[in-house]
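Asker: Got a predicted structure plus its sequence, pasted below:
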Amino acid sequence: MSDQNLVPKPDDLFDVVDELDRVIAVRPRREVHALGLLHRAVHVLVFNDAGQLFLQKRSMKKDRQPGLWDSSASGHVDHGEDYDTAAIREFEEELGVKPPSNLTRWFKVEARPETDHEFVWVYRAYHNGPFRLHPIEIDDGAWFMPDHIEKWLAERPQDFASAVPVILAHARTLGQWPGCDLLHWPSQR
């Protein structure tokens, strides 16, 4: 796939969904965003053996939330695509490597303004890198300890894409952020 195929286009098609995440229509990307229609996305949180989370800094070329720190990999679910396929695709496109076999669904976040009206399935995986970050999608990336991210988020929330605080807050409600359950999955490595 060429780099040009990875650049979001205003006419890319998204499935529009209802409040129960059921597909009700298909609309162009620009219309979905302009009208705040409910649609679907995935976020992948990648942890290494040291318990660090990889965050990406969104490219300044992005049309939405450029230059902000975001999940390890994230993106829209394309028209006709399911969440799992989208998670694998985004992992490969943005991080430049095949996803590990331990890539699994973790939890779902309901659509709201902070998620850009997206229903978001959050996935987690273990991978120690290195990654080949896609230059059109990502300007930078780094590993951070969860406690550092928490402090950073509290002091400078404006540094993060709007879905990140929602996702991490949901992980906290599960008792798995920044806890040992999240950081040690010996059966899934």
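Answerer: Yep, that arrived. In this text the structure is predicted, and so the values were computed from the model without any measurement. Numbers count the residues shown, from 1 in each chain.

Asker: Every contact and neighbour count from this point should use C-alpha atoms.
Answerer: Noted.

Asker: Please enumerate the helices of the protein.
Answerer: Assigned by DSSP state H, the helices in the chain fall at 3-6, 29-35, 83-95, 146-155, 163-173, 180-183.

Asker: Of those, flag the one that's most buried.
Answerer: Comparing the helices of the chain by mean neighbour count (mean count of other CA atoms under 10 Å), helix 83-95 comes out on top with a mean of 20.

Asker: same for that one, what does it pack against?
Answerer: Contact here means 3 or more CA pairs under 8 Å, 6 or more residues apart in numbering; DSSP states H and E; on that basis helix 83-95 packs against strand 39-47, strand 73-76.

Asker: Run the angle between it and strand 39-47 for me.
Answerer: Put simply, helix 83-95 runs at 60 degrees to strand 39-47, going by axes from the mean of the first three to the mean of the last three CA atoms, to 10 degrees.

Asker: wait, isn't Q52 in contact with P146?
Answerer: Yes - at 6.5 Å, Q52 counts as touching P146 under the criterion of CA atoms under 8 Å.

Asker: Would you mind measuring from the closest residue to A41 other than its chain neighbours to R58?
Answerer: Once flanking residues are discounted, A41 sits nearest to H76: 4.1 Å by CA to CA, 6 or more residues apart in numbering. Here H76 is placed at a distance of 14 Å from R58 (CA to CA, to the nearest Å).

Asker: Just want to know which of those two has more residues nearby.
Answerer: Neighbour tally, H76 and R58, criterion other CA atoms under 10 Å: the higher count belongs to R58, 25 against 22.

Asker: quick one, what contacts the more buried one?
Answerer: Counting by CA atoms under 8 Å, 6 or more residues apart in numbering, R58 touches Q65, P66, G67, L68, W69, D70, E137, I138, D139, D140.

Asker: try 6 Å
Answerer: P66, G67, L68, I138, D139 (CA atoms under 6 Å, 6 or more residues apart in numbering).

Asker: The structure to be compared is supplied as follows:
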Amino acid sequence: MGAAEELLDVVDASDRVIGQAPRGEVYARGLCHRCVFVLVTNAAGEIFVHRRTPGKLVFPSRYDMFTGGVVGAGESYDGAALREAGEELGVSGLPQPTPLFRFRYDGEGMSWWSAVYQVRWDLPVRPQPEEVDWYAFLPRAELERRLAEETAHGEWVPDGLAAYRLLTEYGH
């Protein structure tokens, strides 16, 4: 099954499940669904940053400071956070990410409820080549510098930027 056929829960403005639809239909019709964002840091406090591949359905070839993705139909936010982070990092044995907060993202004709998590990973990563074109663990100051320089050019995923702004506002 391809990504466009993956079944997602469709949710209302209060994050209650009101139906299910394939991911391609959810995106095409702008239906509200669920996503997870996982901030991955290492022992030095550096943040895993990556560039998405050109084949991604949403925000291809853009940079992101979160691993994550959609929550599958019937899947919990916690389960999706662990699955998505492990898949994107290409690791097994990842500890359960810690939930931080939820928010609703609305932009670019789409909307989704977003659960933001954090997790620490100190072992080597092997990101999926179909998901990740480039990656590095960056010091927060370097990430902030890149955000200041590149945000105006649309090089970062807008939902990740929204989540990161909230994360820093909440003092994480």
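Answerer: Nice, thanks for sending it over. It should be emphasised that the depicted structure is a prediction, and the values quoted were computed from it without experimental measurement.

Asker: coming back round to it: aligned partner of the residue nearest to A41 of the first structure in the second structure?
Answerer: The alignment partner of H76 of the first structure in the second structure, by TM-score structural alignment, is V70.

Asker: didn't its match look like it was pressed against F37?
Answerer: No - in this structure, V70 of the second structure is not within contact of F37 by CA atoms under 6 Å, at 9.2 Å.

Asker: ok so, going back, distance check, the residue nearest to A41 of the first structure against I136 of the first structure.
Answerer: 16 Å.

Asker: what's the answer for N5 of the first structure, then?
Answerer: 11 Å.

Asker: how much space between E169 of the second structure and A73 of the second structure?
Answerer: 31 Å.

Asker: quick one, which of the helices of the first structure is nearest to T115 of the first structure?
Answerer: Closest of the helices of the first structure to T115 of the first structure is helix 163-173, at 4.7 Å (criterion: CA to CA).

Asker: what's the offset of that closest one from the middle of its chain?
Answerer: Between the centre of helix 163-173 of the first structure and the centre of its chain there are 12 Å (CA atoms, centre = their mean, to the nearest Å).

Asker: okay, the angle between that helix and strand 39-47?
Answerer: 70 degrees.

Asker: Helix 163-173 of the first structure against the second structure, how far on average?
Answerer: Compared with the second structure after fitting, helix 163-173 of the first structure deviates on average by 1.1 Å (mean CA distance after the TM-score superposition for the first structure).

Asker: how about that helix, which residues of the second structure does it hit?
Answerer: Alignment note (TM-score structural alignment): helix 163-173 of the first structure is matched to residues 159-169 of the second structure.

Asker: now stretch 20-38 of the first structure
Answerer: The aligned range for stretch 20-38 of the first structure in the second structure is 14-32, by TM-score structural alignment.

Asker: Leaving out chain neighbours, which residue sits closest to the aligned partner of N42 of the second structure in the first structure?
Answerer: Applying TM-score structural alignment, one finds that N42 of the second structure aligns to N48 in the first structure. Using CA to CA, 6+ apart and skipping residues adjacent in sequence, the residue nearest N48 of the first structure is N128, 4.8 Å away.

Asker: The one you found maps to what in the second structure?
Answerer: N128 of the first structure maps onto D122 in the second structure, by TM-score structural alignment.

Asker: Determine the number of other residues adjacent to that match.
Answerer: Neighbour tally, D122 of the second structure, other CA under 10 Å: 11.

Asker: how about the helices and strands packed on helix 83-95 of the first structure, which one is nearest D18 of the first structure?
Answerer: strand 39-47 (8.2 Å).

Asker: could you say what helices and strands that closest one packs with?
Answerer: Judged by 3 or more CA pairs under 6 Å, 6 or more residues apart in numbering; DSSP states H and E, strand 39-47 of the first structure is in contact with strand 53-58, strand 73-76, strand 118-126.

Asker: again, 8 Å this time
Answerer: strand 13-17, strand 53-58, strand 73-76, helix 83-95, strand 118-126.

Asker: Put together JSON lines for the ones you listed, with distance to L183 of the first structure on each row.
Answerer: Below are these laid out as JSON lines (distance: least, CA to CA, whole Å):
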{"stretch": "strand 13-17", "distance to L183 of the first structure": "33"}
{"stretch": "strand 53-58", "distance to L183 of the first structure": "9"}
{"stretch": "strand 73-76", "distance to L183 of the first structure": "18"}
{"stretch": "helix 83-95", "distance to L183 of the first structure": "19"}
{"stretch": "strand 118-126", "distance to L183 of the first structure": "9"}
